[in-house]
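In: Sharing a model that was predicted from the sequence below.
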Amino acid sequence: MPAPTAAASLRVEPATRIVGHVAVPGDKSISHRAVLIGSVCDGETRITGFGRSADTEATIRAVRACGIVVDEDGRETLRVHGAGLRGLRPPAEPIDCANAGTLVRLLAGLLAGQSGGTFDLRGDDSLSLRPMGRIAEPLARMGAEVETTDGRLPLRIRGRPLHGIEYELPVASAQVKSCVLLAGLYAAGETVVREPQPTRDHTELMLQAAGARVAVRPGVVSVAAAERLALGEVAVPGDFSSAAPLVVAATLVPGSELHLHGVNLNPRRTGLLAILERMGAKVTVYNRRSIGGEPAGDLEIRSAPLVGTTVGSREVPVAIDELPLFALAASFARGESRLRGAAELRAKESDRIEATVDALRALGVRARGTSDGFVVTGVPSRLRGGHVDSRGDHRIAMLGAVAGLASGEGVRVDDADCVGVSFPGFFDLVAALRREAA
C-alpha cells in the first residue's frame, strides 16, 4: 500500500485479519494545548510524545509567529520557551491556522488578554467555513475587541483588559469552553463556564498542572486570574481518536487480535468504547496508568459480532470525533442503529452527517441522514466495497480505509492524504498490520 501523494486516491484492499502490537501518535488535543499553554508559561516546557500532524505543526508555527522559541528535539520532543502570560507579540502577517479548529479557538482566548496590539487569524478554505461567532460573543462580553468576517474567519483580536463572566455554553464544545477559560486567565475576578454536557477536560487538567486556580464541579468550571504559569514537563499519551479506527477495524475483520499501547483513556474522550461495548465488541483495557496526568492504558481488541444500538445527545460530546466510525460499525451490526443529538457534526471539516451517510451508501449500506444524526440498518456480513469521497475530511478518509479492510472487494478513498491533518502515518500503519497478519 503506497503512501498517498497530494490529493491522492488510494485503494485499501480487504484484510484477512488485523493483528499486532502498535502505538498510535500522541494525543492531538493535548499536543495543541501543551504548545499553546507552554507559550504563556514562565520558563521552558518540555513536551514528550508530541503528536505531530498538520494541525499541531500549525500550532508550532502560530506561536513562533508570536515570538515564541520552540526547539524540536526529534519528531516527538519539543521545548517551548514561554514568554509569560502577556508575552505574545503581534506578527506582521496574519497567523495562519491552516485547518486546525482547536488552534484558532484556543489561541483566540490567549490573544484576547495580551497587553496590546492586533492579531489577525486566518485559515484554509475548510476552516474558514466553520463558525467563529461562538467564541467572539463570550470574548466580547469579557471586554475583548473581536471582529469576525460574518461570524467566520478571518478574525481580528485586539488585546484589552478583561473581566470575568459567567457563561453558559449554548452547545457542548470543549473548544469554546477552553477559549473562555484561557481568556479567564487574564480577566479580573472569576470566569465561570457552564456546559450542558461534559466535554473534554484537557484544558482544565493542564491549567491546574501549570498552577492556575481552576475549580471543577459537575457541569461547571471556573478559573481565577493568574499571575504566572509554569508547566515544566508534559508527557502526551496516545491519541484515542487515532486508535479508534484500528479498534473498529479489529472488531469488524474476523480473526483479528490487536493490542494498542499507551492510549489516552480520559473518560471524556472514550465514549466510543461504551458504545461498542453495548454493541457486543470485545475490547479489554489492561495496564492502566497515568501519562502526563491523564488516565491511560493498553487495549486488546478481538473481532466480534455486533448488534445495533442508539446513541443519544448525552453521549455525543464524549464520542464526537468517532461518530462516523460508529456508523461504520453499525453497518455490520444486526438490526437498526440510530444517532440523535449530533447536529454539531454538520459544522466540522465537512458536514459529517452528510459525508458519513454518502460514504456508507456508496458502499451498499442502508443509511439515511436526519437533521441531527443518522439511521443505519446493518447486515452482519462484509461490505461489498467501492469508492469513498473523503471530501478532504480526515475522519471520513479513515472511515473509508477501515471499510476497505472489512470489505469484500476493497475501497478506493479519494483525497486520502487529508489523514495527515491528524495521523500522518495512518496508511503506513495499516499496511504494517496487514503484513504482520499475512
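Out: Nice, thanks for sending it over.
In: C-alpha only now, for contacts and for neighbours.
Out: Fine.
In: list the contacts for Val69?
Out: Going by CA atoms under 8 Å, 6 or more residues apart in numbering, Val69 touches Val80, His81, Gly82.
In: Find the helix or strand that the first one is a member of.
Out: Element membership of Val80 [criterion: DSSP states H and E] is strand 77-83.
In: Just the residues contacting that strand, thanks.
Out: By CA under 8 Å, 6+ apart, strand 77-83 touches 35, 38-50, 68-73.
In: got another, please set it beside the one above:
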Amino acid sequence: MGDICLVLSHIGNFETAISSSDFQILELRTDLIPLNFEIIDEFIPKFEKWIISIRKESFEQENFNEILDYILKFEPKFVDIDEDCLNEELINKVISKSELIISYHNYDHTPDFDFLQNKIDKFVELGAKMVKIVCKGAKNSDFATVSKLYNKNNNLICFLMGENYRQSRIEAYFKGAKITYARLENAKEVAAGIPELENLKRDLQVFEKNLEKSIEVEPFKVSGQISANASKSHVQRLLAIAILTKGKTIINGFEGSKDVDAFLKIVKELGFEVQLTNNQLIIENSNFNFLNSVSVNVGESGLALRMMPFILSNIAHEYEIKASSTLLNRPLNVFLESVEASGIEILSRKFPLKFRGRILKSEIFIDGSFSSQMLSGLLISLPLQSKDTVVFVKDLNSKPYIDMTLEVMSKFGIKVEVENYSKFTIKGNQNYQNHEIKADGDWSGIANFLVAAAISGKVEVENLDINSPQADKAILEVLRNFGAKIDITNSSVIIENCEFRPFNFDCTHAPDLFPILTVLAAKAKGISRIKGWKRLLHKESNRCAAIMEIMGKFGVEIQLEEDEMLVFGNGKIEGGLTINPHSDHRLAMMASIAATLADDKITILNPDVVEKSYPDFFRTLERVKILK
C-alpha cells in the first residue's frame, strides 16, 4: 500500500499536523504558503518525510529560487514539479537532492488514455521517479481511464478531482497509488474532493473490509446446462395465499432467498405449521385463530412490505410491520395511500409501520404507476371479505406481475373479473382451496445467464415455463432482436451467441431486466434504446443512477432522453475495475456478467447481496463459465 500524505496549505497548521501519527508524508504547498528562511529552519527539520510541491504560482514569491535552494539543503524526500514549471535546470537541481515527482493537472476534464500515457512516458524520460496525474472527473468512464493507467504503469499517483469522484482516490490507493492525499479537519480544500484525514482513514478501512469479502470475475464465456432458481416473486405470492388457505398448501421446487426466507419466517411466527423436506414446503393452516395484535419483519422485501397490510388485515386486529436495510429508505407515500384507500387505519406512517382493522371499502381507488405490488396484496386479500369489492387502478405498471397474481389465485380456486387492467371485480365470501403447486423458475435471475450466452457462448436452462406470466420472460424477445440463436424444447431453453445487433425494448413492465440489458446493449455496436428508466428510481438503489455509474466506469456511454435510456455499445468494456453494487442484487449480477465483455477481471464488492433473490448465482456461474 502507498503512503498517506497530509497537505499543508497553511503554516499555522504545522504543529497540529505533526501531532498526528496517522500519515507518513507532509506536503508543503509552496504556491499557497508564504516562505522565508526562518520558516524553513523552524519547520522542515521537525518532520522526516516531505513533499515540496512547486506550481507556477510558487515563483510569484519573492526570492523563490533562493528559498528552494535552501529547502533542498535539507534533502526532502520528494519534490513535486508541475509540468508548467519544468525546465532542465530545475530538474537537475531537484534530482541531485530528492526524488522527483512530475505532475500533470487538468481542471477541466480527463483526457483520453493515450494522451495521459504519453504524458507519463515523457515525464519518466525527463527523470521522474514518480508521475502524478490528477484530472477533473467529468464522466463515469473517467474511472476506467484511471484504472487502465494503473494497469500499465508503476510508481504512479493518479486520481480524479471532484466531489462526485471522491471514490477515485480510495480505489487508487488499492490499485497501487504510491501516495494518497488528505487534509486536516476544516482545513482548506486545495483540490475538489480531497478528504479530511479522519474521513480518508475511515473510507479506506471500509473499502478494505469490503475488498476482503469481494469476488473477482475473470473474463469468461459460458458453456453448459443449468437449472433456473425458484422465482421469489412467485414463491412469495404462494406463501401469502398459504396464510389465507384453510388446511394444507404444498409447494414443490421451493428454494429460499433472503426475501423468501423473511416471508417464510413471518408464516412461522404467525403460528402456522411449516415443514420443509428437500425442496418441498408444506404449510398447515387448520387451527388458526384471529389475533388481537401481531408484529412482523419483512426484511428487505418490497413485495412483502406492500402486500402485508392487506394480508394481515385477515389475521389480526392490529398489526405492526418492520423492515431493514435499503427498504427503510424507500418512499412510502403511494404505498400508504393505497392502504388508506382500502379503509385500513394507519396508526404509524414511519417504521415500524402500524395498522388497525380490516378492509372496509367496497370500492377502492389506487395509483398503479409506482408499483403493482399493492394491487397484488389487495387482490389476494379481497376474496375473503364478506362483500364484493371493485378496485379501480390508474396507470398500472408491471402488468405481467398482476397476471402472475391472478394465475396463482386461479389455481387456488379464486376468480377475479378484469377489465382492461383498470377495473378488478372480486366476489366476497370466496375461499382458497387446498392445492399442491410447483414454484416457477425465475426468469429475472436466469436472464443474466441467457445474456451471457448471447454475448459469448451457449447455455441450456431447465426449469423455465415458457408459458409463465412472469414479466421477465420478455428477455427472449430481446435476445431474438439482438440476434441470438434460441431453441425452446419441452424442458429447456437454449441460447447461443450469433449476431450482436442493437435493439429497442420497452422495460416499463419488466424493470428488473434493465441492468442486464445494458450489458447486452454494450456488446452491440451502435445505439440500443431501453424504455422505462423512471421505474428504477426507487429500487434497492437508485438503480438508474447506479447503472449509469457502473456502466460508465466500464467505459460505456449512456444518455437519458425522456423515459428512454440510450446505450452506445462498442462491443467491449474496460476491465480491471472494482464495482460497488450499492447493496443491489441485480447490479452485482449485472457487473459479474459484464466480464464476458471485459479485457481484465472485475472485482465485485459485497457479492452477498445476490442472496436477496438468487443465493446460488455465483455457484451457478462457476459451473458454466470458461475463462477466455
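Out: Structure received. Values in this document were obtained by computation on a predicted structure and should not be read as measured data.
In: from memory Leu88 of the first structure sits against Ala108, does it?
Out: No - counting by CA atoms under 8 Å, Leu88 of the first structure stays clear of Ala108, with 11.7 Å between them.
In: that older thread, buried subset of the contacts of strand 77-83 of the first structure as a ChimeraX selection?
Out: Per 16 or more other CA atoms under 10 Å, the buried members of the contacts of strand 77-83 of the first structure correspond to this ChimeraX selection:
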select :35,38,39,40,41,42,43,44,45,46,47,48,49,50,68,69,70
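In: State the number of residues packed around the residue nearest to Asp506 of the second structure when sequence neighbours are not counted.
Out: In space, and not counting its chain neighbours, Asp506 of the second structure is closest to Lys531: 4.5 Å by CA to CA, 6 or more residues apart in numbering. Using other CA atoms under 10 Å, Lys531 of the second structure is surrounded by 22 other residues.
In: Report the separation between Lys531 of the second structure and Gly368 of the second structure.
Out: From Lys531 of the second structure across to Gly368 of the second structure, the span is 18 Å (CA to CA, to the nearest Å).
In: swap in Asp261 of the second structure?
Out: For Asp261 of the second structure relative to Gly368 of the second structure (CA to CA), the value is 27 Å.
In: again with Gln225 of the second structure
Out: For Gln225 of the second structure, the distance to Gly368 of the second structure (CA to CA) stands at 38 Å.
In: Those two: which has the busier surroundings?
Out: Gly368 (23 against 16).
In: Check the secondary structure at the closest residue in space to that one that isn't next to it in sequence for me.
Out: In space, and not counting its chain neighbours, Gly368 of the second structure is closest to Leu396: 4.1 Å by CA to CA, 6+ apart. Recorded secondary structure, Leu396 of the second structure: coil (DSSP: H, G, I helix; E, B strand; the rest coil).
In: Going by the alignment, Leu396 of the second structure corresponds to which residue in the first structure?
Out: Alignment note: Leu396 of the second structure maps to Pro196 in the first structure; criterion TM-score structural alignment.
In: could you pull out the strands for the stretch 301-438 of the first structure?
Out: 310-311, 335-339, 366-370, 373-378, 386-389, 411-414 (DSSP state E, counting those that start in this stretch).
In: how about the second one, aligned to which bit of the second structure?
Out: Put plainly, it is strand 335-339 of the first structure. Strand 335-339 of the first structure maps onto residues 526-530 of the second structure, going by TM-score structural alignment.
In: Pull the distance from the matching stretch to the chain's centre.
Out: Using CA atoms, centre = their mean, to the nearest Å, the mean C-alpha position of stretch 526-530 of the second structure is found 21 Å from that of the whole chain.
In: With the first structure overlaid, report how far it is off on average.
Out: Mean deviation of stretch 526-530 of the second structure relative to the first structure after superposition (mean CA distance after the TM-score superposition for the first structure): 1.7 Å.
In: Not counting that stretch itself, show me its contacts.
Out: By CA under 8 Å, 6+ apart, the list of residues contacting stretch 526-530 of the second structure reads 501-507, 514, 521, 564-570.
In: for stretch 344-364 of the second structure, same thing?
Out: The contact list for stretch 344-364 of the second structure (CA under 8 Å, 6+ apart) reads 309-310, 313-314, 316-323, 328, 336, 339-343, 382, 385, 387-392.
In: buried stuff in it?
Out: Of all the residues in stretch 344-364 of the second structure, those buried under the rule 16+ other CA under 10 Å are 344-346, 353-362, 364.
In: Out of those residues, list just those in strands.
Out: Judged by DSSP state E, these include Glu345, Ile346, Leu353, Lys354, Phe355, Arg356, Ile364 as members of strands.
In: Closest one of those to Leu6 of the second structure?
Out: Nearest to Leu6 of the second structure among those is Leu353, at 46.9 Å by CA to CA.
In: Please report how far the corresponding residue of the first structure for the closest one lies from Pro94 of the first structure.
Out: Under the alignment (TM-score structural alignment), Leu353 of the second structure pairs with Leu155 of the first structure. Distance of Leu155 of the first structure to Pro94 of the first structure, computed by CA to CA: 9 Å.
In: cool, Ala250 of the first structure as well?
Out: To Pro94 of the first structure, Ala250 of the first structure is 43 Å away according to CA to CA.
In: Those two - which one has more neighbours?
Out: With neighbours defined as other CA under 10 Å, Ala250 of the first structure and Pro94 compare such that Ala250 has more, 30 against 18.
In: Shouldn't that one be within a helix?
Out: Yes - Ala250 of the first structure sits within a helix when classified using three-state DSSP.
In: Quick one: map it onto the second structure.
Out: In the second structure, Ala250 of the first structure lines up with Ala453, judged by TM-score structural alignment.
In: what's the answer for Phe426 of the first structure, then?
Out: Counting by TM-score structural alignment, Phe426 of the first structure corresponds to Phe617 in the second structure.
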